[in-house]
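>>> quick one, what's the 3D model for this:
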Amino acid sequence: MAAARPSWAGRNFVLLSAATVIAGLGNSGAMIATSFAVLDAGGSAADVGLVAAARTVPLILFLLIGGAVADRLPRHHVMVAANCVNFVSQGAFALVILSGTARLWEMVLLAALGGTGQAFFAPASEGMVLASVSGAQAGRAFAVFRIGVNGATIGGSALGGALVATVGPGWVLAVDSAAFAVAGALRAFLDVSGVPKRAASGGILDDLRDGWREVVSRPWLWAIVVQFSVVNAMMITVQSVYGPLVAKERLGGAGPWGLALAAFGAGTAAGALLMTRLTPRRILLTGTLGVFPVALPAAALAIPVPAGWLPPIMFCTGISIEVFAVTWMVALHQEIPEEKFSRVSSYDWLGSLAMVPVATSLAGPTQDLIGRPAALWSCAALIVLLTAAVLFIPDVRHLTRRPTTTPEAPAPPNSPPRPENPQHRTSNAPAQEPGTHQHNAGN
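Predicted coordinates:
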């Protein structure tokens, strides 16, 4: 097995990738299952949005603390603890649904517990994945990692949609709980013996202030975070609220919608494969241009197009968002010091998700006020306008990929994660892969 993988794909990279794929299979099905569980319990569009918002609110509240904690404690310990929280929350969610007596407040509470686990997991995960390979191979490694993540999305969405339609959403949530348990067990075996201890800092608040300074000193960084505060909100609203409603009323239910989400996953896998071959020089310009097609699903559902048209539209959207995801992470890996990566990542996540609970909770009232087609066209328009606005930032257009100045030896197959050599980073960017940015580090 070791001989069949690239020299830079060490034991930790393999464990992280395997754990993420397993959790991703469960998560993709659970996304569909949660929406249909609310609807099957007699919930309305507003109730679906409320449960989606309940997961996101604690995610937003605890993200900054999670990023600071991940830069102070061993990141793999934070990841395992978060997986345990999600194992419990999804398991309890499954029991509530399978009992046949699910109440809205129970689903809201359990969704909030799951969001809390994600808040600590996400910043730790991004720092850990990129520390498991050498700096020279970061772009290729992250693209390969995303192929596994997106392959899990394909299988999980297709299987999840089919299982929701046949055995019900409760069993899909039970599978997701089991996937978290397996993923946490794999991450417990990560070898971090070679990681140097981080220097002690003045405290959590000092860490947060330091992370904030890193963000605001880079126009490309805060501009794209602001952009994705809207883009992510529109994407998640379409996928978690409007998509299931249109599917139930016009497209044939959970099965066709699961197929559409699987096609999106196939597109992201194709996009990640493409990015193992491409190394664009203007990394953020390339990535930002890839965001425009993200408006297509909202437009397609607004019409709405026939069910058979949705998979190819979602496939193309998946390719485009993956181009952005990889170039964005390459930019962060190139520009942000390793010891500050998780706290900067937490600000990235916070900004990218800040508007999600507002958008999902207002999705139902908005469609009642102006109609669902107008609400969906508004989602598409906001994505296009904000993406066009970001292109006016000079650093977004001009930030370039820098070659590694000193050759790095490939990481041995069983090497522990190591931070990139500081000489290959700068603490401030010259001119330059949610988040879902389609943040999918994979819980």
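>>> C-alpha from now on. contacts and neighbour counts both.
Fine.
>>> wait, isn't L25 in contact with G156?
Yes: the pair L25 / G156 is scored as a contact, 4.3 Å apart, by C-alpha atoms under 8 Å.
>>> more crowded one of the two?
Under the criterion of other C-alpha atoms under 10 Å, the comparison of L25 against G156 puts G156 first, with 30 against 26.
>>> which of the helices or strands spans the more buried one?
helix 138-166 (DSSP states H and E).
>>> please name every helix or strand in contact with that helix.
helix 11-40, helix 104-131, helix 169-187, helix 254-277, helix 310-335 (3 or more C-alpha pairs under 8 Å, 6 or more residues apart in numbering; DSSP states H and E).
>>> show me what the host helix or strand of S345 is in contact with.
Applying DSSP H and E as the criterion places S345 in helix 341-353. Defining contact as C-alpha atoms under 8 Å, 6 or more residues apart in numbering, one finds that helix 341-353 is touched by 56, 60, 63-64, 66-68, 70-71, 122-124, 126-127, 207-208, 211-212, 214-215, 225-230, 232-233, 336, 434-435, 437.
>>> restricted to helices, list these.
56, 60, 63-64, 66-68, 70-71, 122-124, 126-127, 207-208, 211-212, 214-215, 225-230, 232-233 (DSSP state H).
>>> just the buried subset of these, please.
56, 60, 63-64, 66-68, 70-71, 122-124, 126-127, 207-208, 211-212, 214-215, 225-230, 232-233 (16 or more other C-alpha atoms under 10 Å).
>>> looking at the helices and strands packed on helix 138-166, which is nearest to L221?
helix 310-335 (8.6 Å; C-alpha to C-alpha).
>>> mind listing what's buried in that closest one?
310-311, 313-335.
>>> equivalent analysis for stretch 374-389, please.
In stretch 374-389, counting by 16+ other C-alpha under 10 Å, buried: 374-380, 382-384, 386-388.
>>> stretch 201-221 too?
Buried positions in stretch 201-221, judged by neighbour count with 16+ other C-alpha under 10 Å: I204, D207, L208, G211, W212, E214, V215, R218, P219, W220, L221.
>>> quick check, nearest of those residues to T166?
L221 (44.3 Å).
>>> list the contacts of the closest one.
V215.
>>> relative to G252, how far out is it?
L221 sits 41 Å away from G252, going by C-alpha to C-alpha, to the nearest Å.
>>> quick check, nearest of the buried residues of stretch 374-389 to D368?
For the buried residues of stretch 374-389, the nearest to D368 is A375 (9.3 Å; C-alpha to C-alpha).
>>> and the closest one, how far is that from A158?
27 Å.
>>> likewise H398?
According to C-alpha to C-alpha, H398 and A158 sit 39 Å apart.
>>> neighbour-wise, which of those two wins?
Comparing H398 with A158 by other C-alpha under 10 Å, the one with more neighbours is A158, at 26 against 18.
>>> run this one through as well so I can compare:
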Amino acid sequence: MGSPPPISRPMRNLLAGFYTSLLGTQMTTVALAFAVLASGHGAAGLGLVLAAGRLPTIAFVLVAGVLADRLPRRTVMLITDAVRGGSQAVLAVWLFTGDVPLIVLMFFAAVDGLGNAFFRPALTGLIPTLADKTGLQRANALIGFGRSFGSLAGPAVGGLLVALTGPATVLAIDAGTYLISALFLVAVPRDTAAPRPRRTSMLTDLREGWTEFISRRWVWTIVAQFSLVHLTTVPAYMVLGPQIAADSLGGPQSWGFILAGFGAGSVVGGLLMVRFTPHRPMLVATLGMLWFVPACLALALHAPLAVIIGTGFLAGIGIGVFSALWATVLQANVPTPVLSRVSAYDWFGSLVTLPIGYTLVGLLAGPFGTAFPLILGAVTMAVTCAAVLTVAEVRHLTVEPTRTP
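Just a heads-up that it's a prediction; the model follows:
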């Protein structure tokens, strides 16, 4: 195995800004949850706030994918950083003055979700312009490492800050990280949109992206899996986890440590993908997702905190591996001019069920208890992974590029 290719200066600037903003975002995960709970809105209210954050992402991500293929992607990312940073600053000021009504928390979560809708497809499309084919997996692994590091450090620091100072301080810090991210993005060369032989309508561009998406069975199969996982597994863990931590594990610090354990695993998974290139990437990625089964079961059974953190660590390894490999396979096998649109369909299909899941899980936990939604989430993950592995393209796909110029 030779030395990995060097990372270009523009890619280093992108990574620096991305890492900074992600740290703030992951700190906010804990702050927002306990701002909702401290205001007396309960698990059902937290589910509604999380759902409000996802609905704009789902509603606008397809349009965002088209725009990211039409416009300079760096410009799109700069605008979203500015909007999200301003939104978090206003919410922080409001929280400093007292409790915030549930509808207001939902509104600011929605603004953040709208920014995410435009940022993610633009980022996916920008990376191949900053890294050549030999450095593509490493670049994606380092992006995944940033998400993982944020998941490791952010919740732990955020939980401590919430306990010491309250959620408003964390949100103010998050607003500052978006500003830093934008400053680093300014140092990334402005990319140019792919040349268009003719002017086409938004609908035509969406149709072209859909054709590229649906023509690849391995893509839509995994997206279908994640639509089910985001209906059950993720909402159960993210909504009921803070409630269980508040009731029996010691409060926000414990939930922060649980998320930090997950983040530590993601760091390990991301680092593995910096050095290791599996011959069958989607087979390895799908097997890694199975670690979510014991993570959900440990939380459902109210296992000791150390066990919950440990199983979350293993689940984090799985998502770290999956994230790097999934992005790399998409970028290596989808034509660059439509890459942001295919990524948008990926996001749309994967996330369309998440607001429903966030809304229902708090309601289910009332009559059935917290264990039932978490066990259902574990079963969903196990069954869908088994189903995905029956698809030959998933088992045998490689990262050899098939995209057209």
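>>> out of the helices and strands packed on helix 138-166 of the first structure, which gets nearest to F292 of the first structure?
When these are compared (using C-alpha to C-alpha), the closest one is helix 310-335, at 8.1 Å.
>>> and R280 of the second structure? What does it align with in the first structure?
Under the alignment by TM-score structural alignment, R280 of the second structure pairs with R282 in the first structure.
>>> thinking again about what came up before, will you turn the buried residues of stretch 201-221 of the first structure into JSON lines that also has distance to W257 of the first structure?
Below are these laid out as JSON lines (distance: C-alpha to C-alpha, whole Å):
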{"residue": "I204", "distance to W257 of the first structure": "43"}
{"residue": "D207", "distance to W257 of the first structure": "42"}
{"residue": "L208", "distance to W257 of the first structure": "40"}
{"residue": "G211", "distance to W257 of the first structure": "39"}
{"residue": "W212", "distance to W257 of the first structure": "39"}
{"residue": "E214", "distance to W257 of the first structure": "40"}
{"residue": "V215", "distance to W257 of the first structure": "37"}
{"residue": "R218", "distance to W257 of the first structure": "39"}
{"residue": "P219", "distance to W257 of the first structure": "38"}
{"residue": "W220", "distance to W257 of the first structure": "35"}
{"residue": "L221", "distance to W257 of the first structure": "34"}
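>>> in those, find the pair that's most separated.
I204 and W220 (25.6 Å).
>>> mind checking what A138 of the first structure lines up with in the second structure?
With TM-score structural alignment as the criterion, A138 of the first structure matches L136.
>>> for that match, give me its contacts.
I127, P128, T328 are the contacts of L136 of the second structure under C-alpha under 8 Å, 6+ apart.
>>> close enough to count as contact, G269 of the second structure and G316?
Yes: with contact defined as C-alpha under 8 Å, G269 of the second structure counts as touching G316 (7.2 Å).
>>> so what touches stretch 356-372 of the second structure?
Contacts for stretch 356-372 of the second structure (C-alpha under 8 Å, 6+ apart): 43-44, 47-48, 50-51, 230-232, 235-236, 239-240, 299-301, 373.
>>> show me how to select, in ChimeraX, the buried members of these.
Burial among those is assessed by 16+ other C-alpha under 10 Å; the matching ChimeraX selection reads:
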select :43,44,47,48,50,51,230,231,232,235,236,239,240,299,300,373
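>>> show me the contacts for the residue in the second structure that I321 of the first structure lines up against.
Aligned counterpart of I321 of the first structure in the second structure: I319 (TM-score structural alignment). Contacts here follow C-alpha under 8 Å, 6+ apart; on that basis I319 of the second structure touches S266, G269, A285, G288, M289.
>>> which residue sits closest to the equivalent of S35 of the first structure over in the second structure in space, ignoring its chain neighbours?
Aligned counterpart of S35 of the first structure in the second structure: A33 (TM-score structural alignment). Spatial nearest neighbour of A33 of the second structure, excluding adjacent residues (C-alpha to C-alpha, 6 or more residues apart in numbering): L46 at 6.4 Å.
>>> for that neighbour, give its distance to P242 of the second structure.
9 Å.
>>> ok, F348 of the second structure next?
26 Å.
>>> higher neighbour count, those two?
Shown here are F348 of the second structure and P242; by other C-alpha under 10 Å, P242 has more neighbours (23 against 20).
>>> which one in the first structure is aligned with the more buried one?
By TM-score structural alignment, P242 of the second structure lines up with P244.
>>> quick one: contacts for its match?
P244 of the first structure touches I32, S35, F36, G253, A254, W257, counting by C-alpha under 8 Å, 6+ apart.
>>> which one of those residues is nearest V80 of the first structure?
Nearest to V80 of the first structure among these, with distances taken as C-alpha to C-alpha, is I32, at 24.7 Å.
>>> now do the closest one: how many residues are near it, please.
Neighbour tally, I32 of the first structure, other C-alpha under 10 Å: 29.
>>> do the same with D191 of the first structure
D191 of the first structure has 16 nearby residues by other C-alpha under 10 Å.
>>> same thing with the one 5 residues further on?
A total of 10 residues lie near P196 of the first structure under the criterion other C-alpha under 10 Å.
>>> helix, strand or coil for it?
coil (DSSP: H, G, I helix; E, B strand; the rest coil).
>>> distance check, it against W8 of the first structure.
19 Å.
>>> check R72 of the first structure too.
26 Å.
>>> I303 of the first structure now?
For I303 of the first structure, the distance to W8 of the first structure - C-alpha to C-alpha - is 47 Å.
>>> that older thread, where's the match of P242 of the second structure, which helix or strand?
Assigned by DSSP H and E, P244 of the first structure falls in helix 243-246.
>>> any buried residues in that helix, and which?
Using 16+ other C-alpha under 10 Å as the test for burial, helix 243-246 of the first structure gives G243, P244, L245, V246.
>>> start and end residues in the first structure for stretch 163-179 of the second structure, please.
Using TM-score structural alignment, stretch 163-179 of the second structure pairs with 165-181 in the first structure.
>>> for the matching stretch, buried residues please.
So, applying 16+ other C-alpha under 10 Å, buried residues of stretch 165-181 of the first structure: 165, 168-181.
>>> D81 of the second structure matches what in the first structure?
Counting by TM-score structural alignment, the partner of D81 of the second structure is N83.
>>> got it, and F107 of the second structure?
Match for F107 of the second structure (TM-score structural alignment): L109.
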